[in-house]
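*Asks:* Here is a sequence with its predicted model. Questions after.
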Amino acid sequence: MPTGEKLRIVHCFRSPVGGIFRHVRDLCDAQRAAGHEVGIICDSTTGGTYEANLIAELEPRLSLGVKRTPMQRHIGLGDLTAARRAYGVVRGMRPDVLHGHGAKGGVYARVFGSLMRLSGQKPARIYSPHGGSLHYAAETATGRFFFSIERMMDRLTDHILFVSDYERRTFEQKVGLPRAPFTLVYNGLTADEFTPVRTMPGAADFLYIGMMRDLKGPDLFIDALALAEKSLDRSLTAVMVGDGDDLGRYKRQAQDLGFGDRIRFLPAMPARDAFSLARIMVVPSRAEAMPYIVLEALAAGRTLIASSVGGIPEIFGEDSPALTQPDCEAIAAKMHLALSDHAAFHAIMPSLDDLRMRFGADVMAAAIETAYRASLKANR
């Protein structure tokens, strides 16, 4: 197809929260700026006030709009009704490119795109796993079930976009070598995100930002803070920013360990607003693909301790002393080290020049558009 031909692009994903939603918003803005018609379809039952405000801000910029319809997180009988409703919405948007993000969005996009071909439409069926089903263990019944679905969906896929080499390797190990063409495209940051954020007076010692669910490790953060207090023999303070169904459990955990108001829990907010609230940020995730929050924090000049999981070592370097195992004792040891000599610990963070070169939003958007056009050319 002609290189300059404008495209109708629809991004399909379930939950408008976290890194996937951030990734889609960045892509939408870059693709809109390139002159494409862009739209979104996502779940209408997840996300709070913060996410609703982001959608309200984004929607007027998208010529194909933001369509929200109920999408179940887990597979069940309600999926048939939800999928039928979502298919009608997507078909009416008449996309040239149907880009599915995450496990549920990936299935919907590829099945819908295949069904649309029966009626003469030929959208490119693009899939970005973003971790998704790849987080399941291969030896479990649940894992085997989801990986069998991934293998079936691979036959309906025109291109797979991996956000980290770890994600690509995991896909090959658990699902198999993709039949579809695939590309490694790192998540990208905009130029203004490389502006340093200053620490506010009276800031806490440590910061957690993320969904309040065990996969992201807020329980590890709280336990590690208690252990670091003992090793340092002084009281520590922290701020935990985020929402989720398990928030109440983490608040009880903090109270049971005697933190009282020394751990402040705050609702989701823009990451750069949260960065100023503490001196050192901790990402204690048990599993990740390529988390935006790590990139955002480093670009803002923050000091960071992060789990050595998923694609995170690809950001820092495999042997970086800033990396830790997702274990409360290991995290506590890094907390102790970082507080003992903050300047020396900060000096081991990746350079901004390296981050700009590898993780720019312009680099990300250009690589993804190349994959779109290659898929459309192959289809035609």
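*Replies:* Happy to help now that I have it.
*Asks:* From now on I want contacts and neighbour counts done on CA atoms only, so please keep to that.
*Replies:* Fine.
*Asks:* quick one, helices of the stretch 101-250 of the chain?
*Replies:* Using DSSP state H, counting those that start in this stretch, the helices found in the stretch 101-250 of the chain span residues 102-118, 141-154, 165-174, 218-232, 247-256.
*Asks:* To residue 125, which of the ones you listed lies closest?
*Replies:* The minimum distance between residue 125 and those falls on helix 102-118, with 5.4 Å, by C-alpha to C-alpha.
*Asks:* List the contacts of that closest one.
*Replies:* Residues from elsewhere that reach helix 102-118 (C-alpha atoms under 8 Å, 6 or more residues apart in numbering): 12-14, 20, 73, 83, 87, 90-91, 98-100, 122-133, 153, 156-157.
*Asks:* next up, a second structure to put side by side with the first:
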Amino acid sequence: MKICLVSHEYPRAGGGPWGGVGAYTSNIARALASFGHEVYVIGSGETESREEDDAVTVIRLPLNAPKIITQRAAGQVLDYSSRVRECVENLHGEVGLDLVEFADFAAEGYSFITSGTPRPPHVLRLHTCLEIVFKNDGREWTEETRNIADMELETIRAARHVTSPSVFLAELTAGAARISASNVRIVPNPVDTNFFTPSKGHDEALVLNPGRLQMLKGTHVLGRAIPQVLAARPAARFIFAGRDTLSGPGGASYRQHLEATLDRRALGSIQFTGEVSRTRMLELYRRAAVVVVPSIYDNFPNTVLEAMACGKAVAASRVGGIPEIIKNDEGILVTPDRPEELARAVLRYLGDRDLRENAGMNARRAAVERFSPGVIAAGMTHTYEEIVDKSREPCASA
């Protein structure tokens, strides 16, 4: 099949920082290419360009807008989606695409999907739309973010076919966009199990929290759990590895908000790395004894998948799509926003090397057997083939 994936987050050369949608797009593009598909990606760049990224053809369009979606104007989002539509149509005319996939996030497919263009067939991939983000993150709407969120919702409602990495996200988005969850096909996100691999040895006192600093990710929950961990394990150290966000009170730095609320005695045991590269993230996973993902909300977090692929003991919130990832003895699930319960889970792992190692081995096995690129590419190929077949039917719908 000739498949086009659209994501302005698709990573640029050099392996710099990327978002969750970019990570998914990179992983699934390579997995599909390895399956023998002809894969194209429409991403963003400083200038318009076309390049080969291994077996994937990447077409880059200037974003002409801030990287962070909440800092964009709705007009900028509309302009970019219009240029994406033109690019898709030109590429289809050039190579005859079988399918194009858009993300719900950032409404990149708005112009194409809402136009009712029948060819090539399209599918919308759920990641987490702004309607859900703002509801769970306690942020205040601006006129621009409200308009962008409405564009995302309109795109979801107009999409003929929709996929989701989890049942949870399918049902949550269905409620927000007023569509039927039963029409959403479930295919998990892949993790690059060839890149994210275990290594021998780690720092037995190191606890890693990967991901953005924001309320939605539960950064503050780990912050409140740290004093309890240090009371029992004074040598424990904590690394927060992810970029800061302006999601603190009044739109302030969340890191500054967190540091102001942390126990002063704990600050000497904490390190903030800021945004890190994929290679640096791998190093941090491998060094850590325990990986903590204390989300208040999360759809199908790459951080959990990556930590599991690295064979790490994971303590994560029993929320969102996380329970669809971690099963049985593959990690510890805790109640969200309960720092005492999170601290107990971390201490269980820090105090029991055998428990840690068994959880890590089970996690690695699960990552390979359920979420490796080959496994997910097979499932996605089957889904794409169903969508293409259905698009040939008259009056096809999701």
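*Replies:* Here it is on my side, so go on. Note that this is a predicted model, so its numbers are computed, not measured.
*Asks:* circling back: for the helices of the stretch 101-250 of structure 1, which one sits closest to residue 361 of structure 1?
*Replies:* Comparison of the helices of the stretch 101-250 of structure 1 against residue 361 of structure 1 by C-alpha to C-alpha identifies helix 165-174 as nearest, at 17.9 Å.
*Asks:* Give me the mean deviation of the closest one from structure 2.
*Replies:* Here helix 165-174 of structure 1 is compared with structure 2 after superposition; its mean distance to the aligned residues, by mean C-alpha distance after the TM-score superposition for structure 1, is 2.5 Å.
*Asks:* Give me the buried positions along that helix.
*Replies:* Residues of helix 165-174 of structure 1 classed as buried by neighbour count (16 or more other C-alpha atoms under 10 Å): 165, 166, 167, 168, 170, 171, 174.
*Asks:* Among the contacts of helix 102-118 of structure 1, which ones are in strands?
*Replies:* Residues from these lying in strands, with DSSP state E as the criterion: 12, 98, 99, 100, 124, 125, 126, 127, 128.
*Asks:* What about the second one, how many residues nearby?
*Replies:* By the criterion of other C-alpha atoms under 10 Å, residue 98 of structure 1 has 29 neighbours.
*Asks:* what do you get for the last one?
*Replies:* For residue 128 of structure 1, the count of nearby residues is 23 (other C-alpha under 10 Å).
*Asks:* Quick check on the ones in strands among the contacts of helix 102-118 of structure 1: which are buried?
*Replies:* Going by neighbour count (16+ other C-alpha under 10 Å), these have 12, 98, 99, 100, 124, 125, 126, 127, 128 buried.
*Asks:* Tell me which stretches of structure 2 form strands.
*Replies:* In structure 2, the strands defined using DSSP E lie at 2-6, 38-45, 49-53, 56-62, 99-103, 122-125, 162-164, 184-186, 206-210, 237-241, 270-272, 290-293, 313-317, 332-334.
*Asks:* Which of these sits closest to residue 357 of structure 2?
*Replies:* strand 313-317 (7.1 Å).
*Asks:* name the helices or strands packed onto the closest one?
*Replies:* Helices and strands touching strand 313-317 of structure 2, as assessed by 3 or more C-alpha pairs under 8 Å, 6 or more residues apart in numbering; DSSP states H and E, comprise strand 290-293, helix 302-309, strand 332-334, helix 339-350, helix 353-371.
*Asks:* cutoff 7 Å now
*Replies:* Counting contacts by 3 or more C-alpha pairs under 7 Å, 6 or more residues apart in numbering; DSSP states H and E, strand 313-317 of structure 2 is packed against strand 290-293, strand 332-334, helix 353-371.
*Asks:* Find me the equivalent region of it in structure 1.
*Replies:* The alignment of strand 313-317 of structure 2 onto structure 1 (TM-score structural alignment) spans residues 303-307.
*Asks:* how about that stretch: buried residues?
*Replies:* Neighbour counts over stretch 303-307 of structure 1 (16+ other C-alpha under 10 Å) mark 303, 304, 305, 306, 307 as buried.
*Asks:* Stretch 197-214 of structure 1 too?
*Replies:* 197, 199, 203-213.
*Asks:* which one of the residues you listed is nearest residue 185 of structure 1?
*Replies:* Taking C-alpha to C-alpha as the measure, residue 185 of structure 1 lies nearest residue 210 of those, at 22.8 Å.
*Asks:* which residue in structure 1 lines up with residue 352 of structure 2?
*Replies:* In the superposition onto structure 1, residue 352 of structure 2 corresponds to residue 341 when matched by TM-score structural alignment.
*Asks:* List the contacts of its match.
*Replies:* Contact analysis of residue 341 of structure 1 by C-alpha atoms under 7 Å, 6 or more residues apart in numbering lists nothing.
*Asks:* gap between it and residue 275 of structure 1?
*Replies:* Here residue 341 of structure 1 is placed at a distance of 20 Å from residue 275 of structure 1 (C-alpha to C-alpha, to the nearest Å).
*Asks:* With residue 166 of structure 1 instead?
*Replies:* Spatial separation of residue 166 of structure 1 from residue 275 of structure 1 under the definition C-alpha to C-alpha is 27 Å.
*Asks:* residues contacting residue 78 of structure 2?
*Replies:* So residue 78 of structure 2 contacts nothing (C-alpha under 7 Å, 6+ apart).
*Asks:* mind checking what it lines up with in structure 1?
*Replies:* Taking TM-score structural alignment as the criterion, the aligned counterpart of residue 78 of structure 2 in structure 1 is residue 80.
*Asks:* Please give the number of neighbouring residues around residue 260 of structure 2.
*Replies:* Counted with other C-alpha under 10 Å, the burial measure for residue 260 of structure 2 works out to 10 neighbours.
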